[in-house]
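**Q** Got a predicted structure plus its sequence, pasted below:
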Amino acid sequence: MLQPDSRRTLVDSLRPPPGTRLDWAVGTTYSLNLTTLLVVPAATAHSAGGGWGDDDDDEPDGFTPVGLLDALNRAADRITVFCDAGQIAPPLHRRRVLLGFVEQAVVPVTAPEGGVFHPKLWALRYVDAAGGPTYRVLVATRNLTFDRCWDTITVLESDPDGQPLPGIGNVVRALPDLSVSPLSSARRDRIGGFGDELDTVPFASPAGFGDLRLHAFGLGGGSWPFPKTCHRLLVLSPFLTAHTLKRLPQASIRRSVVSRPDALAAVGQAGESYDRFTLNPAVLDDVGDLSGASRDDPRRVDNGLHAKLYVTDDETGTSWWTGSANATSAAFERNVEVLLQLRTTNERHSASALLRERKEGDPEARTLRDLLVPWEDDGTEPEEPVDDNQDELDRLRRLVAAVAFSATVVESEPGRYGVTYRSDEALPVPEDVGLRCWPATVGQPDRPAALDSDGRLGYETSATLTTLSAFLVIELTLAKLSTAFVVRCAMHGEPDNRRQLLVAELLGDEHRLVRYLVALLSDDDAPLDGDGTNGAGVDIWSGGDLERLPLTELMIRALARDSGRLRQIADLLSTVRHGGGRLPEGLDDLWDAVWQIAREDVRG
């Protein structure tokens, strides 16, 4: 545990076990980048060990356009991500036209006790071909962003010989009540039922650990989880407050804290009872700075230490607490947070071992201590805020994001729509603060936004099928500073078959259409690779004779195993035809023959 050479990405941790597919997932994150969100359905659409190819550097994680479209259509409806309402970053990637597939997956929330919504928790249910379920819980410190931080993630797999995870069901069931806008009754019921289900699932502990327990804070309850005293205490936290450092367990032998230099300097004398460390600057990535943005603007890319871990040694063993909670007053008094508690008697997981320096020539793998350098207070005063307007913009962003918004759609002509975005109540935006907004699927606003006499936002625009969006970017400016973020609007009047129309529009030509049909008909764990093949190695059609493709074989296999896929294709081809699109020569006759058999099978 915590060995620098042992790394696992969040995307890897979401991939289904071999021979399974994602059935349902609930995730939480403080900050959310919508482009990063597109990777989640892609990761969960195929089993571990599958590949997406890497020949297209412009795609998230190397996913091809058709492969990503296939993944989104397969998995997006099975995922719900709860995120802090004020921390959704506008998309910058050219694939923002795909955001229509994940609109319902995003649920902006607020913390009921006045802080922020800060957990990084995932609960996932996978099923095999026979419908048998397996479960996974991730307790992480990683947000769903492009940050380049040092984080931790704990993966718990279901196991009949394991133990239940107390607290997991309560957290999942509480999430819908935090939403800025009401969830549909169907989604709310499914999330509640999933929470009930998780209460009964036994999970295997990480190797060498046991006695699992999930602590939640800010959801009505959540007591201080730490003992009063211990032999040794180790704290990893990028942010600190003096009050919490003093409140943490008193140690009879040693107290140590690993944090960021500015955080250590800011707590002053409260840190003097600790041995203080920071990450060695040599292991940090340079991410640059977003000039002109507010301090907590969601567009910022973070780096440095982001892991949160508390370790105590006592006479009977070692306890770990890991998750989202920083060593701050806000974390334990106002925010929504989670911490996973684990217990071990293995000395190599103790606070003492984690900070033990290796001797020269020691063959053991690198340890946490190898990444650290001691920090000494040089007497330099902590930097004062450069501009108080930064904090004011962050405050206003949080207030605006907590308001519910709607988007009303009216088709003005075939394929074109008028859209009116409105806030449900007055926005708390002072006169000296500038306001602009635009759909997240376009780059910049085409006309100004305005507040009516009641202070409510009103913004009208026109859209095509690919730019129609429930995601609205809002930009606030004060003096020379700005903050930009996304709100999700309740959409009214959208086309009933919008998803199918969008798929047909994005496929664009015969080549992509045929590739997509092969993807739909292939096994769930064999998506399209970047080299133009599916996971089974079938050459993908590039024009000409359809007989070179195994479409007939794939359709017959789907007819025998999963006729629901043929219904998807029937709807798609109908949409393409009615939309004026062209089908490859010969596909009509092939499809009509298979579809006739499928309908007779249903009637029989």
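**A** Received the coordinates, thanks.

**Q** use CA for all of it now, contacts and neighbours both
**A** Fine.

**Q** So what's the residue count around the residue nearest to residue 472 when sequence neighbours are not counted?
**A** Leaving aside its sequence neighbours, residue 472 sits nearest to residue 439 (C-alpha to C-alpha, 6 or more residues apart in numbering; 4.5 Å). The local packing of residue 439 (other C-alpha atoms under 10 Å) involves 24 other residues.

**Q** what's the spacing between residue 439 and residue 412?
**A** Counting by C-alpha to C-alpha, to the nearest Å, the gap from residue 439 to residue 412 is 18 Å.

**Q** If you count contacts, what does the lengthiest strand in the chain end up packed against?
**A** In the chain, taking DSSP state E as the definition, the longest strand is strand 153-164. Contacts defined by 3 or more C-alpha pairs under 8 Å, 6 or more residues apart in numbering; DSSP states H and E place strand 153-164 against strand 133-140, strand 202-203.

**Q** second one coming, line it up with the first:
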Amino acid sequence: MLNPGKDRIDYGEKLRPPAGYTLSYALATSYSLELDTLLAVPLALSFNSTLDDAEKIIGEKLVLLEGIHQLKGRIKVFFQQGNIKLPDTSNKLYSLLEHCLVPMVPEGPFSSFHPKIWLLRFVNDAKDVQYRLIVLSRNLTFDRSWDLACTLEGRDSGKITQENDGLIALLGDLAPCAKDFSTAFRLFKKELPNVMWDKPTGFQSLKTLYGRKGQVPLEYGLGTDTVLVISPFIHREALAMLKERGTRHWLFSRGDELERIGEEDLQGWECFALNDRLINGEDELEKAKQQNLHAKLVLLQNGRTCHWHIGSANATKAALGDRKQASPRNTEFMLRMSGSAQNGSAEKLREELVGTEKKPAGIFIPYVFGSYLPDEQSESEEVSRKLLHALISVDWNVVATHDGDELYTVTVSYPDSLPLYSATIDVRPLIIGHSQPLQNVMVWERLHLTQISAFLILTVSTPEGNVEQRVIKASLDIDGGDDREQKIFSSMIDKPGKLLWYIQMILQPNAEKMEWLAAEKNMQLSGEEETALSTVFDGPIYESLLRCASRQPEKLARIESVLTHSSALNAQMPKTFNMLWAHYRAFLGNI
């Protein structure tokens, strides 16, 4: 069920490849994201690590640089344009994430690109394929809110199944937006119709449901006697539509949302709010964050059968439409799991979340209404949403022109015209300190290659004093080619000793996160090539090279790439290493 004490999911653990498998391709969707969270993903996918302490190690770390490189061309993340959180600090590695991010622009200012999934394809040495589907209510952030997730493992069943119809439809709409990921999409299209998922305990069947304009991401079935809804954001119209089904209606939401809708419009719903003690549980910590409700679930029960809908959709008009046949506006994704009410009934879930009169669970508590606020959206909020949608809809372009002496002139432009608004809008690239007023063409001069970014910060200031900042991703063209990875690598590996440590780590058969962090510490303590060479060759370096040549030749290709990126250091490398590597460089032609 959903017992927070024992049914917790470690996000990073669910991204780790199964034993004996490696990642082939990964696809994710998210409404919003944090660049630091995306930087941490390689810790799980490339280094078989959890993300339990990822926030503590984010920065310009070599383990992150290597992880990003290993995933290049194998991961795509689709997100709503403009919904990248502005980072607290700058990081040169952010620019290396640009290749995996695909911005999606919703159809209108009051619709959203909102699905939250991971689709992972793994392979082993025998070329066996295993899939994993993670359906979440959480965005790709370090947020600590209460969320729901379901992880499914799948393999080729040898027959056509309808389980993935909704997933395949979503992927079909995403594919034209990432043509450089076409090989992965072709494999998904070929293999997913035959993939059958292992069912969670208590469930006998499942479906994937794709929500889009005119298509509700729920399947109601033949009848309903009980409706249980968990949703952080709610609209009275969507709730009225759900209330038409069944005779018992239980609603779990945020207290401020329940108050906003009001007791009168929630007649017929038994309402519960997340306990304030859980929301503010970190108040005494130095970097406290609220832990509010963000989970989404619609449970429809009919006698002895229950249908759980888990995923991205809130109980709102934009996600579900309403009883007046208004069409949903959002792009959503839900997983529908059906089973016996004996194991997954609404009654059991309610008791788990609320408890009994004698033994309350302390997670959700019955909500007591006070005076409620009107539900009308303010005119200024509507104007703000229209302006932001106009800003993310234009075709933003960044062009970097080489000026000589390793300096560039960066021109940011957009060919479209924007509607007239009373707000003031300033623009600046993510890694550059000064902003400029919005114009069709804006220029920044004398920038170094590592300061160039496809990420732009838009600052919108209204006459009422409201300030909102959005990070968008623009198209980027760099005169002479994009050598930022090589430049960043050279700035982080600036001594021969550090380079030798780095090569040593690449040669490790299954180096994990903590080994990389320890090696980086050694690099800082020992920058002399003699010391590093002695340490490297005290270990089984010859055996490691021989093993890689026979079992992991791609690692030899990676070492050659590293040496190419650090060409400025090659003349300073010890002759012993250069002589040894010359033999293995000849082997690369056979890979």
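**A** Noted; the coordinates are in hand. Bear in mind the structure is a predicted one, so any value in this text is a computation, not a measurement.

**Q** TM-score for this pair?
**A** Remark: TM-score between the superposed chains equals 0.86 [TM-score structural alignment, normalised by the length of structure 2]; 562 aligned residues with a C-alpha RMSD of 3.2 Å.

**Q** picking that back up, out of the helices and strands packed on strand 153-164 of structure 1, which is closest to residue 554 of structure 1?
**A** strand 133-140 (26.3 Å; C-alpha to C-alpha).

**Q** Which part of structure 2 matches the closest one?
**A** The aligned range for strand 133-140 of structure 1 in structure 2 is 129-136, by TM-score structural alignment.

**Q** hmm, who's touching the matching stretch?
**A** Residues from elsewhere that reach stretch 129-136 of structure 2, judged by C-alpha atoms under 8 Å, 6 or more residues apart in numbering: 14, 116-123, 147-156, 195, 310-312, 334-335.

**Q** can you check stretch 521-541 of structure 1 too?
**A** 19-21, 45-47, 50-56, 62-64, 66-67, 70-71, 511, 514-515, 518-519, 548-549, 554-555, 558, 565.

**Q** PyMOL command for the buried members of those residues?
**A** The buried residues among these can be selected in PyMOL (16 or more other C-alpha atoms under 10 Å) with this line:
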select buried, resi 20+21+45+46+47+50+51+52+53+54+62+63+64+66+67+70+71+511+514+515+518+519+554+555+558+565
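
**Q** So which of the contacts of stretch 521-541 of structure 1 belong to helices?
**A** Of the contacts of stretch 521-541 of structure 1, the ones assigned to helices by DSSP state H are 66-67, 70-71, 511, 514-515, 518-519, 554-555, 558, 565.

**Q** Farthest pair within those residues?
**A** Among those, 511 and 558 lie farthest apart (C-alpha to C-alpha), at 21.5 Å.

**Q** who's in contact with residue 464 of structure 1?
**A** Neighbours of residue 464 of structure 1 in contact, by C-alpha under 8 Å, 6+ apart: 415-417.

**Q** Residue 321 of structure 1 too?
**A** 309-311, 339-342.

**Q** conserved subset of those in structure 2?
**A** For those, the contacts that persist in structure 2 are 309-311, 339-342, with contact defined as both residues aligned by TM-score structural alignment, their matches' C-alpha atoms under 8 Å.

**Q** show me where the stretch 351-500 of structure 1 has helices.
**A** Counting by DSSP state H, counting those that start in this stretch, the segments of the stretch 351-500 of structure 1 that form helices are 351-354, 388-401, 498-507.

**Q** Out of those helices, which is closest to residue 465 of structure 1?
**A** helix 498-507 (6.5 Å).

**Q** Pull the residues that contact that closest one.
**A** Outside helix 498-507 of structure 1, the residues touching it (C-alpha under 8 Å, 6+ apart) are 66, 69, 100-101, 465-466, 513, 516, 571-572, 575-576.

**Q** mean deviation (superposed) between it and structure 2, please.
**A** When structure 2 is superposed, helix 498-507 of structure 1 averages 3.0 Å from its matched positions, counting by mean C-alpha distance after the TM-score superposition for structure 1.

**Q** Go through that helix and flag the buried ones.
**A** 500-507.

**Q** Can you give me the first-to-last residue distance of stretch 331-349 of structure 1?
**A** Per C-alpha to C-alpha, the first residue of stretch 331-349 of structure 1 is 25 Å away from its last.

**Q** Within its local environment, how many residues does the alignment partner in structure 1 of residue 582 of structure 2 see?
**A** Alignment note: residue 582 of structure 2 maps to residue 592 in structure 1; criterion TM-score structural alignment. Per other C-alpha under 10 Å, the neighbour tally for residue 592 of structure 1 reads 12.

**Q** now residue 301 of structure 1
**A** 16.

**Q** Run a quick neighbour tally on the residue lying closest to it once chain neighbours are set aside.
**A** Closest residue to residue 301 of structure 1 apart from its sequence neighbours, by C-alpha to C-alpha, 6+ apart: residue 147 at 5.0 Å. When neighbours are counted by other C-alpha under 10 Å, residue 147 of structure 1 registers 18.

**Q** who's in contact with residue 147 of structure 1?
**A** By C-alpha under 8 Å, 6+ apart, the residues touching residue 147 of structure 1 are 301-303.

**Q** just residue 242 of structure 1 next, same as before
**A** Per C-alpha under 8 Å, 6+ apart, neighbours of residue 242 of structure 1: 267-268, 270-271, 328.
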